[in-house]
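> coordinates only, sequence not included:
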């Protein structure tokens, strides 16, 4: 079987990177960012920390697994470069995978050693999302290699521009969601769709900034759902003959609904950790599917 080892390794690395991303969300949600103190890569100055505190275990596990996956990503990138260099997207995705996993690691280390503001910390999740998408798409290329029916579609310029516009906008929504978490704005509204009993909450409560961030994210997320609905309708009407676009547009629309449901449920459940992790998972998978759709529509005459 062509590229059997690469395919298997790609799947393992993709799953591992998804775990890294969920671990990062877990660190944030449990307040474990300082679980190893202000030392990196050591934990409280130790290779293996003696502390058995929950926060230390969560942070140390995240660091250790991220380091292992960093090596996996580098191996996958080099392996793909050697075996799949004849495919147009391989070198770009390999570079993206390596650069963004390094960037992700440096940002995480910097946050521990020097501290970072909420803007940079929120960007860390966005970087993780891109890193996962690059790894997942490299794995997809390994499965596509050698197939006579490599996905190749023809779409209008308007559709192509719209899809890439939605892709960029979805990344901005990811960023606003991460910013909500890092500014402590998750629970400033006690309901949905109203915020503290009104569509426009009282900004004189001393939480004006957090309320503004929360309302911006809510509005951005609702707009994103509408954009995906338009993409779905457009695809069904004009390009349903292409399975990757047809099923991809259905998938991203359903995922944005799951994403919204998980985000809303955080406000109403006693333990908000499970829906918060689902919230992070769905937006990552959604972004990856949308990125694959974007990759496909840039192809002209196959390979």
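That came in fine, so what should we check first? Quantities reported herein were computed from a predicted structural model and do not represent experimental measurements. Residues are numbered from 1 along each chain as shown.

> please count neighbours and contacts with C-alpha atoms only from this point.
OK.

> so which residues of the protein form helices?
Ranges of helices within the chain are 4-29, 54-83, 90-113, 118-144, 157-182, 208-238, 243-265, 273-297, based on DSSP state H.

> looking at the ones you listed, which is closest to residue 42?
For the helices of the chain, proximity to residue 42 was assessed by C-alpha to C-alpha; helix 54-83 is nearest, at 9.0 Å.

> what residues sit buried inside that closest one?
Within helix 54-83, the residues scored as buried using 16 or more other C-alpha atoms under 10 Å are 55-60, 62-63, 66-67, 69-70, 72-77, 79-81.

> for it, name the packing helices and strands.
Helix 54-83 sits against helix 4-29, helix 90-113, helix 118-144, with contacts defined as 3 or more C-alpha pairs under 8 Å, 6 or more residues apart in numbering; DSSP states H and E.

> change it to 7 Å
Contact partners of helix 54-83 among helices and strands, from 3 or more C-alpha pairs under 7 Å, 6 or more residues apart in numbering; DSSP states H and E: helix 4-29, helix 90-113.

> how about the longest one: buried residues?
By neighbour count with 16+ other C-alpha under 10 Å, helix 4-29 contains the buried residues 6-7, 9-11, 13-29.

> and it, how far from the chain's centre?
Its chain's C-alpha centre and that of helix 4-29 lie 11 Å apart, by C-alpha atoms, centre = their mean, to the nearest Å.

> quick check: angle from it to helix 90-113?
For helix 4-29 against helix 90-113, the angle by axes from the mean of the first three to the mean of the last three C-alpha atoms, to 10 degrees is 30 degrees.

> for helix 4-29, packing partners?
Looks like helix 4-29 contacts helix 54-83, helix 118-144, helix 273-297 (3+ C-alpha pairs under 7 Å, 6+ apart).

> who's in contact with the shortest one?
Applying C-alpha atoms under 7 Å, 6 or more residues apart in numbering, the contact partners of helix 273-297 are 22, 25, 29, 129, 133, 137, 151-155, 160, 163-164, 167, 244-245, 248, 252, 255, 259, 262-263, 265-266.

> and the buried ones among these, selectable in PyMOL?
Burial among the contacts of helix 273-297 is assessed by 16+ other C-alpha under 10 Å; the matching PyMOL selection reads:
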select buried, resi 22+25+29+129+133+137+151+152+153+160+163+164+167+244+245+248+252+255+259+262+263+265+266
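
> before we move on, the earlier item: want to try a markdown table for the helices and strands packed on helix 4-29, with distance to residue 208 as columns?
As requested, the helices and strands packed on helix 4-29 are arranged in a markdown table below (distance: least, C-alpha to C-alpha, whole Å):
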| stretch | distance to residue 208 |
| --- | --- |
| helix 54-83 | 30 |
| helix 118-144 | 16 |
| helix 273-297 | 23 |
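
> show me the one of those helices that comes nearest residue 177.
Once the helices and strands packed on helix 4-29 are compared by C-alpha to C-alpha, helix 118-144 is nearest, at 8.2 Å.

> put this next to the previous one:
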């Protein structure tokens, strides 16, 4: 039974990853209205017409439905056969975030919503993926969160502040997409040929996101340097910090590529999805570090 639960947990994490990536594609391809203003039907049909936008939107809905069924099965089995309280919390949080984002997605189709609310949809998807990833890790060696040595209070604070701030940056990035502001800054690292452009309209939105992303890179770099200074090479804190730094570096680079790919629709969609996927992985590692700090055992 434990092997079955582990497989379902792994499928849940993979499924949430797909939902997040496909959601980013829906936004980038402007396919959110591909099924009109109907839900769960798509333009009045269970099987939609073969238009690109309708297939993208309907595929996203289909994957959400399948993953939700997997999550329900995982939820039941975890609560019946798994004793660890953290596993029960992770699956409960995953199911809750998934249901809320599914409801928000349905409402966004039937009742058009503001960009602020639509951006939150991606934020909830990100949380759902992070919780599902933590659940999958519970059944691996990386899921042994208990420690034999103490964690510095200052390091705990850095981890949590950085993670919360990263969520804000990711949310703002989703806001950029939903307001279709990406074209506000042409070129990278300069914005419209200036170090500090005129901060109005879409230019101000994109430039603010760039500054926020730069500050996030600095925060994670500082986090890694602190982990390197105080914890040995094999410590999970150092491992997680190192990969957070690698991924935030890739995030910055992919953001630049997204900007450079404007004008090529296919490249723009592909690089936009890659950017969202890297962000999700980075946030997952930061959440893993947060969980490690909760299992601190005094030396």
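Done, it's in. In this text, all values refer to a predicted model and were calculated from it rather than measured experimentally.

> quick one on the thing from earlier: just put the helices of structure 1 in a markdown table and tack on distance to residue 191 of structure 1.
As requested, the helices of structure 1 are arranged in a markdown table below (distance: least, C-alpha to C-alpha, whole Å):
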| stretch | distance to residue 191 of structure 1 |
| --- | --- |
| helix 4-29 | 20 |
| helix 54-83 | 29 |
| helix 90-113 | 32 |
| helix 118-144 | 24 |
| helix 157-182 | 16 |
| helix 208-238 | 12 |
| helix 243-265 | 8 |
| helix 273-297 | 16 |
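
> any idea what residue 180 of structure 2 aligns with in structure 1?
Alignment note: residue 180 of structure 2 maps to residue 184 in structure 1; criterion TM-score structural alignment.

> who wins for proximity to residue 211 of structure 1 among the helices and strands packed on helix 54-83 of structure 1?
That would be, of the helices and strands packed on helix 54-83 of structure 1 and by C-alpha to C-alpha, helix 4-29, which comes in at 18.8 Å.

> ok, for residue 36 of structure 2, nearest residue in space, not its chain neighbours?
The shortest distance from residue 36 of structure 2 to any non-neighbouring residue, by C-alpha to C-alpha, 6 or more residues apart in numbering, is to residue 43 (5.6 Å).

> and residue 90 of structure 2, what pairs with it in structure 1?
Per TM-score structural alignment, residue 90 of structure 2 is aligned with residue 93.

> distance check, the closest residue to that match other than its chain neighbours against residue 232 of structure 1.
Closest residue to residue 93 of structure 1 apart from its sequence neighbours, by C-alpha to C-alpha, 6+ apart: residue 134 at 5.4 Å. With distances taken as C-alpha to C-alpha, to the nearest Å, residue 134 of structure 1 is found 24 Å from residue 232 of structure 1.

> neighbour count winner among those two?
Taking neighbours as other C-alpha atoms under 10 Å, residue 134 of structure 1 and residue 232 compare with residue 134 leading, 28 against 22.

> how near is that one to residue 4 of structure 1?
Distance of residue 134 of structure 1 to residue 4 of structure 1, given as C-alpha to C-alpha: 19 Å.

> swap in residue 283 of structure 1?
29 Å.

> tell me the contacts of the counterpart of residue 156 of structure 2 in structure 1?
Correspondence of residue 156 of structure 2 to structure 1, assessed by TM-score structural alignment: residue 160. Applying C-alpha under 7 Å, 6+ apart, we find residue 160 of structure 1 in contact with residue 297.

> check residue 146 of structure 2 too.
295-297.

> between the helices and strands packed on helix 54-83 of structure 1, which gets nearest to residue 272 of structure 1?
In terms of C-alpha to C-alpha, the element of the helices and strands packed on helix 54-83 of structure 1 nearest to residue 272 of structure 1 is helix 4-29, at 8.9 Å.

> mean shift between the closest one and structure 2?
Here helix 4-29 of structure 1, set against structure 2 after superposition, deviates by a mean of 1.1 Å using mean C-alpha distance after the TM-score superposition for structure 1.

> quick one: that helix to helix 118-144, angle?
160 degrees.

> what angle separates helix 4-29 of structure 1 from helix 273-297?
If you take the same axes, to 10 degrees, helix 4-29 of structure 1 sits at 140 degrees to helix 273-297.

> re earlier: ok, the match of residue 156 of structure 2 to residue 253 of structure 1 distance?
17 Å.

> the aligned partner of residue 167 of structure 2 in structure 1: how many residues sit nearby?
Under the alignment (TM-score structural alignment), residue 167 of structure 2 maps onto residue 171 of structure 1. The local packing of residue 171 of structure 1 (other C-alpha under 10 Å) involves 18 other residues.

> neighbours around the nearest residue to residue 171 of structure 1 once chain neighbours are set aside, how many?
Using C-alpha to C-alpha, 6+ apart and skipping the chain neighbours, the partner closest in space to residue 171 of structure 1 is residue 126 (7.1 Å). By other C-alpha under 10 Å, 23 other residues sit near residue 126 of structure 1.

> pretty sure residue 126 of structure 1 sits against residue 175.
Yes. Checked against C-alpha atoms under 7 Å, the pair residue 126 of structure 1 and residue 175 is within contact range at 6.1 Å.

> can you tell me which residues contact the nearest residue to residue 147 of structure 2 once chain neighbours are set aside?
Nearest non-adjacent residue to residue 147 of structure 2, counting by C-alpha to C-alpha, 6+ apart: residue 297, 5.4 Å away. With contact set as C-alpha under 7 Å, 6+ apart, residue 297 of structure 2 has these partners: 146-150.

> counterpart of residue 221 of structure 2 in structure 1?
Residue 221 of structure 2 maps onto residue 229 in structure 1, by TM-score structural alignment.

> just checking, its match touches residue 254?
No. With contacts counted by C-alpha under 7 Å, residue 229 of structure 1 stays clear of residue 254, the gap being 9.5 Å.

> circling back to that earlier point, show me what the residue nearest to residue 93 of structure 1 aligns to in structure 2.
Checking with TM-score structural alignment, residue 134 of structure 1 has residue 131 as its match.
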